[in-house]
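S.K.: Let me see the structure of the following:
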Amino acid sequence: MIHSPFFIYMTLLEIIDTAIKIGLGALITGVITYLNQKANISASVAKDNLLYNRNLLTNISKDLEEINHLVLKIWAIFEFETKQSQPALNEISDRLKPLRHALFNDFNLLSKNEGLLLLHGYIEQ
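M.R.: Predicted structure coming up:
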């Protein structure tokens, strides 16, 4: 083997060249991985927020439907009884008593849901 200064010099340049190439490749890979991960996390957060808002609005809609159904029951009793020639006030009171308590309790749901809507920025709703 020849151990000339030129041969040693070229080997040193090849080692430095390879090290620079590996370092730049690792740097490029790291930057791309970072940007890709950042985009994935942002998309995941947006997806989670959308899913949370959808579930929130679905639950609020269910609660409002229950309140609406209860109000319609009360309205139906009044509508039916006003068409009677002799409305029985005791019977009307007995039929309305559980509905009044349920309506009072359901207004708690209404207040809670209104607060949730305001908290999450649904001002117009």
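S.K.: contacts, neighbours, all on C-alpha from now
M.R.: OK.
S.K.: which residue ends up closest to the midpoint of this protein in space?
M.R.: Tyr52 (1.5 Å; Cα atoms, centre = their mean).
S.K.: Mind checking what secondary structure Gln84 has?
M.R.: Here Gln84 is coil, with the state taken from DSSP: H, G, I helix; E, B strand; the rest coil.
S.K.: residue ranges for the helices of the protein, please.
M.R.: 5-82, 89-119 (DSSP state H).
S.K.: Relative to Thr58, how far out is the residue nearest to the centre of the chain?
M.R.: 10 Å (Cα to Cα, to the nearest Å).
S.K.: again with Leu119
M.R.: 16 Å.
S.K.: Asp94 too?
M.R.: 33 Å.
S.K.: now swap in Ala88 and tell me
M.R.: 40 Å.
S.K.: Throw the helices of the chain into TSV and include distance to Gln125, thanks.
M.R.: Formatted as TSV, these follow (distance: least, Cα to Cα, whole Å):
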stretch	distance to Gln125
helix 5-82	10
helix 89-119	7
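S.K.: what number of residues lie near Ile60?
M.R.: Residues contacting Ile60 under the criterion other Cα atoms under 10 Å number 19.
S.K.: That should have said Lys62, apologies.
M.R.: 11.
S.K.: Now do the contacts for it.
M.R.: Lys62 makes no contacts at all, as judged by Cα atoms under 8 Å, 6 or more residues apart in numbering.
S.K.: Let's see this one next, to set against the first:
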Amino acid sequence: MEKDIYTLIDTALKIGLGALISGSATYFVARHNSSHEKAKEERAFRRQILQQAALKLELAHFKLDEATHPFWAHVANKDATPLTSVHEDSLKHNLDARNIISEARALITLLGILPLRKSLLEIEKDASKIYEAVAKNEVFKQGTKINDIHNDVRRRLGECIETLGNHELA
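M.R.: This next block holds a predicted model:
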């Protein structure tokens, strides 16, 4: 009888230890998978925001082109479009570009890419200079300066997009 009790205790201990080991292993595997899944979701979220910001910067690039090209087309082609209409279109496209850059800057700030945020603030200031020249009807008077600012802004937007691409790869 004494042997039966020892056998029973032995069996109970083996079952209990087996359950404890199995439960612990299951817990740690589930915890590891959960943290891995969370990191995967965070990477996907970051990639999605980077892509949104890059698309916004590309759209801003396009809008800034739209803001300045009507003037040069007007001059080159002796376009019959009234100059006031060209001014209005230019102001609208420039404002759209600045708003889009601001949206991209917010996304970039969310990701914590602060040097890029600073670059976009400077780009917005330069786009504002173009806007002011158009609003003051000084486009033709300041044509070379506006072209230089526009080309510099386009170059820096391209650099920002490239930087975003490098952050996605990291």
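S.K.: Quick check: neighbours shared by Tyr52 and Thr58 of the first structure?
M.R.: Joint contacts of Tyr52 of the first structure and Thr58 (Cα under 8 Å, 6+ apart) do not exist.
S.K.: So what does Ala53 of the second structure match up with in the first structure?
M.R.: Counting by TM-score structural alignment, Ala53 of the second structure corresponds to Ile60 in the first structure.
S.K.: mind checking how far the nearest residue to its match once chain neighbours are set aside is from Leu51 of the first structure?
M.R.: Distances taken as Cα to Cα, 6 or more residues apart in numbering put Asn113 closest to Ile60 of the first structure, at 5.9 Å, once the chain neighbours are dropped. Using Cα to Cα, we find Asn113 of the first structure at a distance of 17 Å from Leu51 of the first structure.
S.K.: more crowded one of these two?
M.R.: A count of neighbours by other Cα under 10 Å puts Asn113 above the other of Asn113 of the first structure and Leu51, at 19 against 12.
S.K.: which residues sit in contact with the equivalent of the more buried one over in the second structure?
M.R.: Per TM-score structural alignment, the equivalent position to Asn113 of the first structure in the second structure is Ala104. Listed by Cα under 8 Å, 6+ apart, the contact partners of Ala104 of the second structure are 52-54, 56-57.
S.K.: ok, so of those, who is nearest Leu13 of the second structure?
M.R.: Nearest to Leu13 of the second structure, judged by Cα to Cα, of the contacts of Ala104 of the second structure is Gln52 at 57.9 Å.
S.K.: and Lys40 of the second structure, what pairs with it in the first structure?
M.R.: By TM-score structural alignment, Lys40 of the second structure lines up with Lys47.
S.K.: That match: neighbouring residues, count only.
M.R.: If we define neighbours as other Cα under 10 Å, then Lys47 of the first structure has 12 of them.
S.K.: swap in Glu42 of the second structure?
M.R.: Per other Cα under 10 Å, the neighbour tally for Glu42 of the second structure reads 12.
S.K.: mind checking how far it is from His36 of the second structure?
M.R.: For Glu42 of the second structure, the distance to His36 of the second structure - Cα to Cα - is 10 Å.
S.K.: Please apply the same query to Asn147 of the second structure.
M.R.: Taken as Cα to Cα, the span from Asn147 of the second structure to His36 of the second structure is 50 Å.
S.K.: and if you look at Phe45 of the second structure?
M.R.: The value you get for Phe45 of the second structure to His36 of the second structure, if Cα to Cα is used, is 14 Å.
S.K.: Most neighbours among the contacts of Ala104 of the second structure, please name it.
M.R.: Neighbour-wise, these (other Cα under 10 Å) top out at Leu57, 27 neighbours.
S.K.: before we move on, back to that, take the contacts of Ala104 of the second structure and write them to CSV, including distance to Asp10 of the second structure.
M.R.: Output for those, formatted as CSV (distance: Cα to Cα, whole Å):
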residue, distance to Asp10 of the second structure
Gln52, 63
Ala53, 64
Ala54, 65
Lys56, 69
Leu57, 70
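S.K.: Max pairwise distance over the residues you listed: which two?
M.R.: Going by Cα to Cα, the pair spanning the contacts of Ala104 of the second structure furthest: Gln52 and Leu57, at 8.7 Å.
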